[in-house]
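[1] Quick one, fold the following:
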Amino acid sequence: MSAISAVSAQAETAPAFTPQQRQEIVDIMRQALKSDPSILSDAILALRQGAQAKAETDALKYVRQNHAAIQNAPAYAVRGNPNGDVTVVEFLDPRCGYCRSLVPVIDKLVASDPKLRLVEKIIPVLSDKSVLDSQAILAAAMQGGYDKMKRALMQDTTPPTIERIKQLASANGLNAEKLEADLHSSAVSAQINENLAQARGIGLDGTPTFIFGTASIAPGAMTMADMQNHIRDARKG
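    Got it, this is the predicted structure:
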């Protein structure tokens, strides 16, 4: 019998702990926790880190399996070089303060990197106001006004209403009546649902969230230098 087989046999025949032994083990653990409470906090931290690592691994697996769909977008939502050597996907909510603060940073990033392809995925995750803004932006895209409406709404501090949206549409040279009619169109709903499905696929839990090629996923507001580092890693493959 091999050493491994012998150990297995002993394990199979070893008697279970008696109730008294189990109680002694519990008492030892309780005393240890009283003497050093950090044992419990360390254990909780390890569990959280393990769960986070698994979530990140699962998210990247989803990205790599679905990268063609994730990096695909209507022409109006693609910025920079349409044939760029690396694609950065940004999931953003137009009502998100962090997303709004990053608008000039993203503009500068795209302008500074002639080989970069950036894809914007509008997702309403914060509130009903986010839904209305998202619908308005995608409805504006149906008359060539995606970027104008996106910027107008993301700079606006007034709570969105249909009347406010129509005012902004008119101010930016769009047909306000058509935009209102297109808000609840099947095309707008389909695009929002597609973006949300991909967001769920990566386990998105906040905006903005960036996907750099198939190399990394980074949530939250980032500096331009941080983005450039992620892009550099993505280009390495």
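[2] okay, CA-based contacts and neighbour counts for the rest of this
    Will do.
[3] Spell out which residues sit in contact with residue 118, please.
    78-81, 87-90, 110 (CA atoms under 8 Å, 6 or more residues apart in numbering).
[4] same thing but at 6 Å, please
    78-79, 87-89 (CA atoms under 6 Å, 6 or more residues apart in numbering).
[5] now, which of these sits nearest residue 19?
    Minimum distance to residue 19 across the contacts of residue 118 is 57.0 Å, recorded for residue 89 (CA to CA).
[6] helices and strands around the helix or strand hosting the closest one, which ones?
    Taking DSSP states H and E as the criterion, residue 89 maps to strand 86-92. With contacts taken as 3 or more CA pairs under 6 Å, 6 or more residues apart in numbering; DSSP states H and E, strand 86-92 sits against strand 116-122, strand 209-212.
[7] on that earlier part again, most surrounded residue in the contacts of residue 118?
    The most crowded member of the contacts of residue 118, judged by other CA atoms under 10 Å, is residue 87 (28 neighbours).
[8] Skipping adjacent residues, who's closest to that residue in space?
    Once flanking residues are discounted, residue 87 sits nearest to residue 117: 4.7 Å by CA to CA, 6 or more residues apart in numbering.
[9] One more, please, to line up against the first structure:
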Amino acid sequence: MKTRLPLVAALVAMTATPLAAFDLSQMTEEERMIFRSEVRNYLMDNPEVLLEAINVLEQRQAEVQAANDVTLVETNSDELFDDGYSWVGGNPDGDITIVEFMDYRCGYCRKAHPEVSELIESDGNIRYIVKEFPILGEQSVLASRFAIAVKAVEGDEAYGTVHDLLMTMRGEVTEEGLSAMSEEQGFDTPAVFDAMNSAETETIIAQNRALAQRMAISGTPSFIFESEMVRGYVPLDGMREILAEVRAEG
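    Below you'll find the model as predicted:
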């Protein structure tokens, strides 16, 4: 490749003077034009430099985001891991806690559901917490109200059953359909529907939404693996890799 003499001369001049001379505002108009032209020519001849710079920038941004997420988890740990009302599944004494913010109408939540279940069952040492986070419309809210009410009226085991049913439910979410589901499970349907419209249920949903906002979570599914936050769907193998990393660090 030919030597670009103007650029070489400019660099020599810069190194022979104080570092402040590198400030474009200190250059003459001709020097600025030469410098800009040479930078452009260099980038056109070496476009891979741009990709390298973008990769470095993205890596730095990811590191900053990860550090910020750790702080968010630490700051909100009580609400995430021990709020007193969210359903806890898996192994209550597990060495790893996974928190999932989910919506029953979310396609990726539905895709993740069997993989999360497989992860919990195959691992055997995961404490799993569900955060009802209905953000996809009235049917999402209706489904979450029903699930929360079932937990309040019928208990944790019933909630686990309903959670699975709602995640695999076909068609629209309606009060008639939820009533039929309740009857099929032998629940106290009038009590469940009363609980659906209670102030307690409304408070749980509002608190989950406020927590998600503090955690900078705007979509579902979103996961917390101990102190590591993952926004979006993660396949089973990816979740296993994250668990291995978290355990190795812990």
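[10] Mind checking how well the two chains overlap by TM-score?
    The TM-score (TM-score structural alignment, normalised by the length of structure 1) is 0.77; 228 aligned residues with a CA RMSD of 3.2 Å.
[11] what's the distance between the counterpart of the residue nearest to residue 87 of structure 1 in structure 2 and residue 120 of structure 2?
    Counting by TM-score structural alignment, residue 117 of structure 1 corresponds to residue 127 in structure 2. Noted for residue 127 of structure 2: a distance of 8 Å to residue 120 of structure 2, by CA to CA, to the nearest Å.
[12] ditto for residue 66 of structure 2
    From residue 66 of structure 2 over to residue 120 of structure 2 (counting by CA to CA), the distance is 24 Å.
[13] cool, residue 129 of structure 2 as well?
    When residue 129 of structure 2 is compared with residue 120 of structure 2 (using CA to CA), they lie 11 Å apart.
[14] Compare neighbour counts for these two and give me the winner.
    residue 129 (22 against 18).
[15] May I ask you to confirm that that one is in contact with residue 85?
    No: using CA atoms under 6 Å as the test, residue 129 of structure 2 is too far from residue 85 to be in contact (10.1 Å).
[16] Residue 80 of structure 1: what's it in contact with?
    Here residue 80 of structure 1 is in contact with 110, 116-117 (criterion: CA under 6 Å, 6+ apart).
[17] burial measure for the nearest residue to it once chain neighbours are set aside, as a count.
    Nearest-residue entry for residue 80 of structure 1: residue 117, 5.0 Å, with adjacent residues in sequence omitted and distances by CA to CA, 6+ apart. Residue 117 of structure 1 sits with 21 neighbouring residues when counted by other CA under 10 Å.
[18] Repeat that for residue 195 of structure 2.
    Applying other CA under 10 Å, we find 21 residues neighbouring residue 195 of structure 2.
[19] now the one 5 residues further on
    Counted with other CA under 10 Å, the neighbours of residue 200 of structure 2 add up to 14.
[20] And it? What does it align with in structure 1?
    Going residue by residue (TM-score structural alignment), residue 200 of structure 2 aligns to residue 187.
[21] what number of residues lie near residue 188 of structure 1?
    20.
[22] At which residues are the helices of structure 2 located?
    Using DSSP state H, the helices of structure 2 run over residues 5-15, 29-45, 48-75, 77-81, 107-123, 138-154, 156-167, 175-184, 189-196, 199-214, 236-249.
[23] so which of those helices is the most packed in?
    helix 138-154 (a mean of 22; mean count of other CA atoms under 10 Å).
[24] what's the distance between that one and the middle of its chain?
    A distance of 23 Å separates the centroid of the chain from that of helix 138-154 of structure 2, by CA atoms, centre = their mean, to the nearest Å.
[25] Give the aligned equivalent of residue 37 of structure 2 in structure 1.
    With TM-score structural alignment as the criterion, residue 37 of structure 2 pairs with residue 27.
[26] Oops, could you answer that again for residue 242 of structure 2 instead?
    Per TM-score structural alignment, residue 242 of structure 2 is aligned with residue 230.
[27] now that match, nearest residue through space, not along the chain?
    Per CA to CA, 6+ apart, closest to residue 230 of structure 1 is residue 212, 6.4 Å.
[28] Residue 91 is in contact with the one you found, correct?
    No: counting by CA under 6 Å, residue 212 of structure 1 stays clear of residue 91, with 11.7 Å between them.
[29] Tell me, how many residues neighbour residue 93 of structure 1?
    When neighbours are defined as other CA under 10 Å, residue 93 of structure 1 has 26 of them.
[30] same check, this time on residue 234 of structure 2
    20.
[31] Kindly provide the distance from the residue lying closest to it once chain neighbours are set aside to residue 232 of structure 2.
    Once flanking residues are discounted, residue 234 of structure 2 sits nearest to residue 112: 7.2 Å by CA to CA, 6+ apart. Distance of residue 112 of structure 2 to residue 232 of structure 2, given as CA to CA: 10 Å.
[32] what does stretch 170-182 of structure 2 contact?
    Contacts of stretch 170-182 of structure 2 (CA under 6 Å, 6+ apart): 139, 189.
[33] and it, which stretch of structure 1?
    Taken onto structure 1 by TM-score structural alignment, stretch 170-182 of structure 2 occupies residues 157-169 there.
[34] Now do the same for the residue nearest to residue 234 of structure 2: its match in structure 1.
    Checking TM-score structural alignment: residue 112 of structure 2 goes with residue 102.
[35] got it, and residue 87 of structure 2?
    Checking TM-score structural alignment: residue 87 of structure 2 goes with residue 77.
[36] List the residues that contact that match.
    Residue 77 of structure 1 touches 119-120, counting by CA under 6 Å, 6+ apart.
[37] how near is it to residue 11 of structure 1?
    For residue 77 of structure 1, the distance to residue 11 of structure 1 - CA to CA - is 61 Å.
[38] And for residue 49 of structure 1?
    On the measure of CA to CA, residue 49 of structure 1 and residue 11 of structure 1 end up 32 Å apart.
[39] Next: residue 161 of structure 1.
    Counting by CA to CA - residue 161 of structure 1 and residue 11 of structure 1 are separated by 69 Å.
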